[in-house]
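Engineer: when you get a sec, could you give me coordinates for this:
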Amino acid sequence: MAGRRSDARQKMVSAARELFREQGYHATALSDVVQRSEAPRGSVYFHFPGGKAELAAEAAELHTREQVANIDRAAADARTPADLVRAYLDLARAALVASDYRQGCAVAPLVIESADLGEVSARSFTAIITALTGHFTTLGLDQANARTLADAVVAGAEGALITARALRSTSPFDAVQAVFAR
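Structural biologist: Down below sits the predicted model:
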């Protein structure tokens, strides 16, 4: 029984992440999460007594872990900071195209739509920027330049996700790569 409970919990977190990426925080109802996850109706409040905000925090943490893992994978083959930038942006572009331009960042809607989740959002972006910074320093940049590049790449990737979705085109990713992956 415990395996089914934790399975339902994980399915709900994954479903919430997908829905936030597709339609935002406010447009996602808990009933949408239950339907997408195929979890038992009462399990939302059992697993997430803090409600939608608690579920959103867990979805943001899942998204962040995936982004850091993507950065680590991209860095494994990178020989230069530009290689890492290209690989990271390629992963974001590929995920967006695979979703038919429906899924952006799971954390961005929390920043825009919920002041109550500001700390969660800050932790998420800090973890992503820190991961990039660490790899950029390993690839030869000093700490200050590595942090500046990481900040810019994350800002560029987030902007590219939004504009690429609106335009249904990968050209925003091309533009960010042209600037940062020289």
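Engineer: okay, CA-based contacts and neighbour counts for the rest of this
Structural biologist: OK.
Engineer: L19 sits in which helix or strand?
Structural biologist: Using DSSP states H and E, L19 falls within helix 2-23.
Engineer: let's see this one next, to set against the first:
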Amino acid sequence: MVMASKGDLTKARLAESMLELIQTNGYSGTGLNAVIEHAAAPKGSIYFHFPDGKEGLGIAAVELAARQFETLIAEAAVSAGSPAAAARAAIEALTAIVSESDFRLGCPVSVVTLEMGAESERLREACLAAFESWISPTAAFLEASGLAPAEARSLATVVVSTIEGAVIVARAMRSIRPLEAAADVVADLVEQRCQAAGGTR
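Structural biologist: From the prediction side, this is the model:
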């Protein structure tokens, strides 16, 4: 097993801190000094590990968020008995994260997209890659359950978009009801499409 170096650990800690602060304060509201303090990292470490500064650190945070949610999707797919159950399990896991944070945590990818999508092409591309990393495995799971590739891709896009919107509305309302409603609607839609395609229930 390869042990991470001290520098690698500091770099990872900076990205994790940036991710958490984006979730609570937004991208624009997150300063580099706050990241350094939150990560308990040495001054100057950001530009050592991220020579392009805040933009590079923001990209790393988006990539970290992408990997975390991709893992959540994969775990839901493995543990659930059907695509509908997997979708519900993924939304319920997100609901727990949002609720347990007292609605302070949401999706940092949507935050960065809304704030910086028109300002930074690199950040927009990082957000696009993040969404794609969630849509593609969802589409593959649906396709394996009997849907045609184009329909699976379309439905996966709707599922991810619905979840993203539900997280935003849940935080605004400070209520899990939007996420619970999204879980019901998404699960029903996925089940109907898979049944119509002759897939497994």
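Engineer: before we move on, the earlier item: just list what the helix or strand that the helix holding L19 of structure 1 is followed by packs against, helices and strands only.
Structural biologist: For helix 2-23 of structure 1, the following helix or strand on the C-terminal side (DSSP H and E) is helix 30-37. When contacts are defined as 3 or more Cα pairs under 8 Å, 6 or more residues apart in numbering; DSSP states H and E, helix 30-37 of structure 1 packs onto helix 2-23.
Engineer: neighbours around the nearest residue to V120 of structure 1 once chain neighbours are set aside, how many?
Structural biologist: Of all residues not flanking V120 of structure 1 in the chain, A57 sits nearest, at 6.1 Å (Cα to Cα, 6 or more residues apart in numbering). For A57 of structure 1, the neighbour count with other Cα atoms under 10 Å is 20.
Engineer: and the counterpart of A57 of structure 1 in structure 2, what is it in contact with?
Structural biologist: Aligned counterpart of A57 of structure 1 in structure 2: I59 (TM-score structural alignment). I59 of structure 2 sits next to R122, L123, A126 when contact means Cα atoms under 8 Å, 6 or more residues apart in numbering.
Engineer: can you map out the helices along structure 1?
Structural biologist: 2-23, 30-37, 43-47, 52-77, 81-98, 108-113, 118-138, 143-167, 171-180 (DSSP state H).
Engineer: mind listing what's buried in stretch 163-182 of structure 1?
Structural biologist: T163, A164, R165, R168, S169, T170, P172, F173, D174, V176, Q177, A181 (16 or more other Cα atoms under 10 Å).
Engineer: repeat for stretch 107-120 of structure 2
Structural biologist: Buried-residue list, stretch 107-120 of structure 2, by 16+ other Cα under 10 Å: C107, P108, V109, S110, V111, V112, T113, E115, M116, G117.
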